[in-house]
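> fold the stuff below for me.
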Amino acid sequence: MIALKTPLTRLMAAALLASTASLALAAPAMAGADGAVKIGILNDRSGPYSDATGEGAVVAARMAVEDFGGKALGKDVEIVSADHQNKADIGSSTVNRWLDVEGVDAIFDVPNSGVLLALQEIVRNKDGILVSSGGGVSKFTGEACSPYGFQWSYDTYSVANALGRATVAEGGDNWFLVQVDYAFGEALAGDLTKAITEAGGKIAGSVKHPLNTPDFSSYLLQAQGSGANTVALINAGGDTVNALKQAKEFGLADSGQKMVAMLFFNTDVLAIGADDLKGLTAINGYEASLNAETQAFGERFAKLHGTWPTSLQIGVYSAVNHYLKAVEAAGTDARDQVAAKMREMPVEDLFVKGGKVRADGLMIHDMLLTEVKPSSESKTRGDVFKVVRAIPGDEAFRPLDKGGCPLVK
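Sure, this is the predicted structure:
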């Protein structure tokens, strides 16, 4: 070893040691970026959306990676996951750590539109790609759009447009809205109001409730006294389940008011019971009982997770599959090239045929108007909806030039 005999050599050595330490600290992020293609699943693991997304979304992502062969560009594909607890600050700190330290390349799912919009800005200004399956706020691909943000399963516009217009056409022309009080509820209520009024209906009144509230009695009593013939539940997951159970206790459906759940999944049917839902209609992006191939996927998923996949969990499978195809096609996991390939390539998998990703990041595909089956007609625990009709994506989703996305020329 050479002795450090002068102040200059000591300073040079100190600088070298500092540089080496800095590189060591940076190593985890570099290893994540260079040594593997790393995917993060961020969602609600413990709150009202945990059944519809939660661990099932992680299972779906693992299935997509397995079906892809476990590697991309010859590198292992790794999955990490976390619970954002429906809090934007927790979601933001998790994603900052994933991008800055852990080398995550792409983030998927993100139910809760408030969290989703916060992450859009982080990813826009840092690195990575953000693909939402659970979060539906239409602003995400509208005025808040990003070259690196994609919306996969649905958005508030498509749900409101398809279900609102279909219900008005069937005579449900006077509505009362029971909406969750955060960005998702505000966006869906606005999109639904527009769809209803354009179809010739009207809004009799509305009320907001906190996220994850256990007691809907005061809100349902207001709906019951409104004179509306249709009551829309503008919420999801546990909130929708609790509201529908309590609406039955108050006798809203028995008094002639039609209950409309704007986001409703097979897990919700199982939580309530099909025979208590009397043919409730819902809009879903995907349905696992469509054909023999999708049914086989549902059975495989159920063996791993215990229930059949929701449309949001299926959306994670489809989105991860498309992302990995884009990585391979781009020949790199650098986000600019991958994001460009995601827009360029058609979306083709078990559930999406001829899907297309627009300039604003919205994936256009058919939306399904579904109706809850009586339990006597269900062949499996996953077979709870029948498809009334498929609504073409170009009809269901907002026109490209109407969202205000700056990426649209």
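> drop to CA atoms for contacts and neighbour counts, all remaining ones
Fine.
> buried sites along the longest helix seen in the chain?
Longest helix in the chain, counting residues (DSSP state H): helix 7-35. Neighbour-count burial for helix 7-35 flags 28, 29, 30, 32, 33, 35 (criterion: 16 or more other Cα atoms under 10 Å).
> next structured bit after it?
Next along the chain after helix 7-35, taking DSSP states H and E as the criterion, comes strand 36-43.
> structure for this one too, so we can compare:
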Amino acid sequence: MRSLLAGGALMALATMPALAQVSDDVVKIGVLTDMGGVTADIGGKGSVIAAELAVKEFGATVLGKPIQIVAADHQHKADLGTSIARQWFDIDKVDAVVDVPNSAVALALQSLAREKKRIVMYSGAGTTALTNEQCSPYGFHWTYDTYGVARGTASAVVKAGGTSWFMLASDYAFGHQLQKDATDVVEANGGKVVGAVRHPLNNADFSSFLLRAQSSGAKVIGIANAGGDTINAIKQAGEFGLVEQGQNLAALIFFLQDVHSLGLKATQGTYLTTASYWDLDEPSRAWSKQFLEKAGMMPSMLHAGVYGSVLHYLKAIKEAGTDDPDKVAAAMRAMPINDAFTKDARIRADGRVLREMYLARVKKPADSKGPWDYFEIVRKVAPEETVWPLSESKCPGAKG
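Model (predicted):
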């Protein structure tokens, strides 16, 4: 009997590490987002809800330990974002961060997270530097980048006859990169950029910038900004009558919420590139119905990306048997990504998620069946068309 008891005790001890490989006895995920600024509708509270729905789908625990979601507003300030993240890492013991809809904040966080060995999954940030010059073994670029959306949208517009462009870009890292990537695509397809201007973030008055665009004589005004800035620029372009006078608008990063705010009449026919859409198939519709009930809107591609990144992270912890960041990062790269919006995507050596994207066009009012039925999917876009070639990467070790 003593032998049996001793053997049972040894077996119990042998199985304990499998249940005790979670630091601080909780897996804590921080949603670092924009709660009240220009990207609040496409990130913000919706990103928190998306993360919570991922936890609901996965289950309330992983390796026998609870999962907790925390959130904070970086207010588009890099110093504030890193201050929040530093407290999360050092004091609150946050294991991973998601979303981060601002490239300047994301780049500052990338450096801190590399130092602290914490995993960050960027759904909201767009700069390609996250997987190029400033890549990290703990950083994953999840949803989109400026290279991908610029190639998808700008190439379609140029091929449709929009050969001369004027670029209207936001004056921070995201806008600079989007302007550059779109310019490269326009010129590679035989077009020409005849002028450009940059505006402050969260800008209310675009009149002087639009007058310069108008006087340039360009066929296309490329709008290289996001969120409220995109909405204001397109709305004021309509007030100036630029489209009626023969110029076209190309929104290089455009979201479902932007169309909802502006209306189909103002946005019909606009091409865009998106990583997801709520009405793609039954799984995306079913998940989006849950999101709609909690958020009051259909998900942006950033919301879908937050959900997918949190779900994959939790799956990787389960697979690795620990929340150790090095082991979890390795598991994330080894496992295919599957969720309601993503089928068998992979993570490249530089941290870029290789996923199918979609070239979409905004429907005419007569073609929409109701609220949020705004996009017509023109075609799927293979990952090879939307990601930076690894052969040209400046990410250390990415080619290994």
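> quick one, the longest helix of structure 1 and strand 36-43 angle?
With axes from the mean of the first three to the mean of the last three Cα atoms, to 10 degrees as the basis, helix 7-35 of structure 1 and strand 36-43 are set at 70 degrees to each other.
> picking up where we left off before, which of the buried residues of helix 7-35 of structure 1 sits closest to residue 276 of structure 1?
If you rank the buried residues of helix 7-35 of structure 1 by distance to residue 276 of structure 1 using Cα to Cα, residue 32 comes first, at 48.7 Å.
> which of the three states applies to the residue nearest to the closest one when sequence neighbours are not counted?
In space, and not counting its chain neighbours, residue 32 of structure 1 is closest to residue 103: 4.2 Å by Cα to Cα, 6 or more residues apart in numbering. Residue 103 of structure 1 carries the three-state label coil when classified by DSSP: H, G, I helix; E, B strand; the rest coil.
> residue in structure 2 matching residue 103 of structure 1?
Taking TM-score structural alignment, the alignment pairs residue 103 of structure 1 with residue 93 from structure 2.
> how about residue 280 of structure 2, what's its match in structure 1?
Using TM-score structural alignment, the partner of residue 280 of structure 2 in structure 1 is residue 290.
> how about the host helix or strand of residue 158 of structure 1, aligned to which bit of structure 2?
Assignment of secondary structure by DSSP H and E places residue 158 of structure 1 within helix 156-169. Per TM-score structural alignment, the counterpart of helix 156-169 of structure 1 in structure 2 is residues 146-159.
> what residues does the matching stretch touch?
Residues lying outside stretch 146-159 of structure 2 but in contact with it, judged by Cα atoms under 8 Å, 6 or more residues apart in numbering, are 126-128, 174, 177-178, 181-182, 185-186, 189-191, 250, 252-253, 271-274, 359, 381, 385-388.
> superposed on structure 1, what's the mean shift for it?
The superposed stretch 146-159 of structure 2 is, by mean Cα distance after the TM-score superposition for structure 1, a mean 1.1 Å from where its aligned residues fall in structure 1.
> show me what counts as buried in that stretch.
Neighbour-count burial for stretch 146-159 of structure 2 flags 146-158 (criterion: 16+ other Cα under 10 Å).
> redo the residues you listed as TSV? Include distance to residue 58 of structure 2.
Formatted as TSV, the buried residues of stretch 146-159 of structure 2 follow (distance: Cα to Cα, whole Å):
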residue	distance to residue 58 of structure 2
146	31
147	32
148	29
149	30
150	34
151	34
152	33
153	35
154	38
155	39
156	38
157	41
158	43
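> and which of those is nearest residue 293 of structure 2?
Nearest to residue 293 of structure 2, judged by Cα to Cα, of the buried residues of stretch 146-159 of structure 2 is residue 149 at 29.1 Å.
> thinking again about what came up before, my guess is the match of residue 103 of structure 1 contacts residue 28. True?
Yes: at 7.2 Å, residue 93 of structure 2 and residue 28 qualify as touching, with contact defined as Cα atoms under 8 Å.
> skipping adjacent residues, who's closest to the residue nearest the centre of structure 2 in space?
Centroid-nearest residue in structure 2, with Cα atoms, centre = their mean: residue 123, separated by 2.8 Å. Spatial nearest neighbour of residue 123 of structure 2, chain neighbours left out: residue 99 (4.5 Å); criterion: Cα to Cα, 6+ apart.
> test my guess that the one you found contacts residue 43.
Yes: taking contacts as Cα under 8 Å, residue 99 of structure 2 lies within contact range of residue 43: 7.5 Å.
> shared neighbours, these two?
33, 124, 302.
> quick one: map the last one onto structure 1.
The criterion is TM-score structural alignment: under it, residue 302 of structure 2 has residue 312 as its aligned partner in structure 1.
> show me what the residue nearest to the centre of structure 2 aligns to in structure 1.
Checking TM-score structural alignment: residue 123 of structure 2 goes with residue 133.
> its match reaches residue 315, doesn't it?
Yes: using Cα under 8 Å, residue 133 of structure 1 makes contact with residue 315 at a distance of 5.5 Å.
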